[in-house]
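> show me the folded form of this:
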Amino acid sequence: MDIVARNNVKVAGRRGGRPMIFSHGFGCDQSMWRYVAPAFEDEYETVLFDYVGAGRSELSAYSAERYASLDGYAQDVLDVCEELDLTGAVFVGHSVSAMVGVLAAVREPRRLGTLILVAPSPRYIDDGDYVGGFSGADIEELVDSLDSNYLGWSSQMAPVVMGNPDRPELGEELTNSFCRTDPEIAKQFARTTFLSDNRDDLGKVAVPALILQCSHDALAPPQVGHYVHRAIPGSELTLMRATGHCPNLSAPEETIAAIKAFL
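Now for the predicted structure:
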């Protein structure tokens, strides 16, 4: 199978430079990195792609069985790395892609040498002392709402996820991105995302990691960022002024500066 076509892989930047992979979140595609990735092209070989089922990937390659867990998405990342022969890459993962990157780096640390985790959450549901931001009933209601009326759910949830109500165009962009996604695939990805629990995987990370935590995030509150930081050995945590769940769109300059400072 042609992985480059399957995942709509785009390579730019300095050929022969250290690879830097940008990975999008739920309901999105690689265009979400358009304000961030170019800032690294002088020094890095940048790699953007769409998960199977997203953006301009080959929808015919989608398998409900493979993508029933985040491991299937981690395999997409590793497939791209193998196809392009990438080693020691910097992996920049937004939202659920942060945990996808964790899984890929644990499985093949030779491929991913550094993790940049943007607004990560290993579990969205509160559990004992763990604060994920949602109750089990909240998530059940969210998934049921998505199942019954995906377009309505998208227009309601996207502005909440994006935050920044004073900049409604950002919420509109995320709504449009959600609405471009095949509803059946989106429903399964949402279920896979919001019911996942990757807390036990964090301690297995053996590569340098940066956590970028927004100051106010409806999906991943600050407690989550602190938890991820404590759980990943030797990781660094940057608390951003940016608000919302998508600083790659709402605060690209601050996002770029934080990544560059870490690297």
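> from here on, just use CA atoms for contacts and neighbour counts.
Noted.
> R15 should be in a strand, yeah?
No. Secondary structure of R15 (DSSP: H, G, I helix; E, B strand; the rest coil): coil, not part of a strand.
> how about it, nearest residue that isn't a chain neighbour?
Of all residues not flanking R15 in the chain, E45 sits nearest, at 5.5 Å (Cα to Cα, 6 or more residues apart in numbering).
> and the one you found, what element?
Here E45 sits within strand 44-48, counting by DSSP states H and E.
> next one: that strand to chain centre, how far?
Distance of strand 44-48 from the chain centroid (Cα atoms, centre = their mean, to the nearest Å) equals 16 Å.
> over to stretch 121-141?
With Cα atoms, centre = their mean as the basis, stretch 121-141 stands 18 Å off its chain's centre.
> okay, buried residues for it please.
For stretch 121-141, the neighbour count (16 or more other Cα atoms under 10 Å) marks 121-125, 131-134, 139 as buried.
> return the subset of these lying in strands.
Secondary structure from DSSP state E places none of the buried residues of stretch 121-141 in strands.
> okay, helices next: where are they in the chain?
3-6, 70-84, 96-107, 136-148, 150-162, 168-180, 183-194, 199-202, 222-231, 247-250, 252-262 (DSSP state H).
> quick one: A39 from Q213, how far?
Computed with Cα to Cα, to the nearest Å, the distance linking A39 and Q213 is 20 Å.
> more crowded one of those two?
Using other Cα atoms under 10 Å as the criterion, A39 and Q213 rank with Q213 on top: 29 against 17.
> pretty sure that one sits against I116.
No. Here Q213 does not reach I116: they are 11.0 Å apart, not a contact under Cα atoms under 8 Å.
> this one as well, want them side by side:
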Amino acid sequence: MDVRRRNNVVVTGRADGPVLLLAHGFGCDQSMWRLLVPALSDQFRIVLFDYTGCGASALGAWDAERYASLDGYAADVTEICEELDLRDVTFVGHSVSAMVGVLAAQREPGRIGSLVLLVPNPRYIDVPEEDYRGGFSGADIEELLDSLEANADWPQWLAPVVMGAPERPDLTAELEAVFCATDPEVARVFARTAFLTDSRADLSGVAVPSLVVRTARDAIAPLSVSELVHREISGSRLVTLDATGHCPQLTAPEATARAVREFAGTVARQ
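Okay, the predicted model is just below:
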């Protein structure tokens, strides 16, 4: 199947600008970037897409075995880059997609030239014996996965936790609607892949310029996690946004766009 159709690829912005490839997180689609795109389109060529099985992608092309690991999502990214013949892309990965970007950059360093890791978390489950706090206990994740297996009310309780902005019920409702629109089987497989994977060992292999962006308060990715990511990726930069929650592209779009613009613009001039 044609990759552009498979992943609902949309190209917008400045045709001759440096390329930003925006990758959404678990249970979401490219609409999560709707507030960022207008702020970046004047300077960058922006490539949006939906992972196979998500959003308006081709559900028929989804395969449970392929997407049972982050490698399958990284393959989507590298195949989009190949299809559009993209090079020196700044990959902006939200949440679990930050780790997808880490894998894609190691596969295709000529195509993925830099990384913006937006609220990254390489391992969501706590490891008490290692003094690692990923944000969730094993029991928390099992409860989430059980809820997904039962096709129950997981969007209703997960969306407020992810958004972390009770003063913006409209954004929480938007995220809940996107979660609800995800095919149940895709959501189950994506959740297991996202929440059970430990990508910490992959961080030291990153060899491209990288920016780690976090919010001041995030229940999904604690501050200690972003500090670990920053520490493990040699030469990376760390920016803390004066914002709350796990979706700063929606709750703090101006600050998020500014961080992306400053980093990607600097990389493009090097």
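> give me the TM-score for this pair.
Once the chains are laid over each other, their TM-score by TM-score structural alignment, normalised by the length of the first structure reads 0.97; 262 aligned residues with a Cα RMSD of 1.0 Å.
> just to revisit the earlier point, looking at the helices of the first structure, which is buried most?
Of the helices of the first structure, the one with the most neighbours on average (mean count of other Cα atoms under 10 Å) is helix 96-107, at a mean of 26.
> for that one, name the packing helices and strands.
Here helix 96-107 of the first structure touches helix 70-84, strand 89-94, strand 112-118, helix 199-202, going by 3 or more Cα pairs under 8 Å, 6 or more residues apart in numbering; DSSP states H and E.
> give me the mean deviation of that helix from the second structure.
Here helix 96-107 of the first structure, set against the second structure after superposition, deviates by a mean of 0.6 Å using mean Cα distance after the TM-score superposition for the first structure.
> can you give the contact residues for that helix?
The contact list for helix 96-107 of the first structure (Cα atoms under 8 Å, 6 or more residues apart in numbering) reads 23-26, 70-71, 73-75, 77-78, 91-93, 111-113, 115-122, 193, 198, 201-202, 204-207.
> so how far is it off the chain centroid?
Relative to its chain's centre, helix 96-107 of the first structure lies at 9 Å (Cα atoms, centre = their mean).
> now do stretch 190-202 of the first structure
Remark: stretch 190-202 of the first structure is offset 12 Å from the chain centroid, using Cα atoms, centre = their mean.
> before we move on, what about stretch 218-227 of the first structure?
On the basis of Cα atoms, centre = their mean, stretch 218-227 of the first structure sits 14 Å off its chain's mean C-alpha point.
> how about stretch 113-126 of the first structure?
So, by Cα atoms, centre = their mean, the centroid of stretch 113-126 of the first structure is 8 Å from its chain's centroid.
> what does stretch 64-78 of the second structure give?
14 Å.
> returning to what we had before: residues of the strand holding E45 of the first structure that come out buried?
Buried positions in strand 44-48 of the first structure, judged by neighbour count with 16+ other Cα under 10 Å: 44-48.
> tell me what that strand is packed against?
strand 10-13, strand 18-23.
> what's in contact with it?
Contact partners of strand 44-48 of the first structure, identified using Cα under 8 Å, 6+ apart, comprise 9-23, 30, 37, 40.
> buried subset of these as a ChimeraX selection?
Selecting only the buried entries of those in ChimeraX, with 16+ other Cα under 10 Å as the criterion:
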select :9,11,12,13,18,19,20,21,22,23,30,37,40
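> follow-up on the earlier one: which of the helices and strands packed on helix 96-107 of the first structure sits closest to M1 of the first structure?
Among these, the nearest to M1 of the first structure by Cα to Cα is helix 70-84 (10.2 Å).
> give me the mean distance between that closest one and the second structure.
Averaged out, helix 70-84 of the first structure is 0.3 Å away (mean Cα distance after the TM-score superposition for the first structure).
> quick one: that helix to strand 18-23, angle?
Put simply, helix 70-84 of the first structure runs at 150 degrees to strand 18-23, going by axes from the mean of the first three to the mean of the last three Cα atoms, to 10 degrees.
> R87 is in contact with I112 of the second structure, correct?
Yes. Counting by Cα under 8 Å, I112 of the second structure touches R87, with 6.6 Å between them.
> between the two, which is the more surrounded one?
Taking other Cα under 10 Å, I112 of the second structure and R87 do not tie; I112 has more neighbours (26 against 16).
> measure that one to V189 of the second structure for me?
26 Å.
> about what we covered before: out of the helices of the first structure, which comes closest to G53 of the first structure?
Minimum separation from G53 of the first structure across these (Cα to Cα) falls at helix 183-194, 6.4 Å.
> what does that closest one contact?
The contact list for helix 183-194 of the first structure, computed with Cα under 8 Å, 6+ apart, reads 26-27, 53, 64, 67-70, 96, 123-125, 139, 143, 146-147, 150.
> after superposition, how close is that helix to the second structure?
After superposition onto the second structure, helix 183-194 of the first structure sits on average 0.6 Å from its aligned residues (mean Cα distance after the TM-score superposition for the first structure).
> for that helix, grab the matching residue range in the second structure.
For helix 183-194 of the first structure, the aligned range in the second structure is residues 184-195, judged by TM-score structural alignment.
> so how far is V225 of the second structure from the residue nearest the centre of the second structure?
For the second structure, the residue nearest the mean C-alpha position is H94 (2.3 Å; Cα atoms, centre = their mean). Distance from H94 of the second structure to V225 of the second structure, counting by Cα to Cα: 14 Å.
> what's the answer for F49 of the second structure, then?
Using Cα to Cα, F49 of the second structure is found at 27 Å from V225 of the second structure.
> rewinding a little: distance to A158 of the first structure for the buried residues of stretch 121-141 of the first structure - can I get that in JSON lines?
As requested, these are exported to JSON lines (distance: Cα to Cα, whole Å):
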{"residue": "S121", "distance to A158 of the first structure": "17"}
{"residue": "P122", "distance to A158 of the first structure": "20"}
{"residue": "R123", "distance to A158 of the first structure": "20"}
{"residue": "Y124", "distance to A158 of the first structure": "17"}
{"residue": "I125", "distance to A158 of the first structure": "19"}
{"residue": "V131", "distance to A158 of the first structure": "22"}
{"residue": "G132", "distance to A158 of the first structure": "19"}
{"residue": "G133", "distance to A158 of the first structure": "17"}
{"residue": "F134", "distance to A158 of the first structure": "17"}
{"residue": "I139", "distance to A158 of the first structure": "16"}
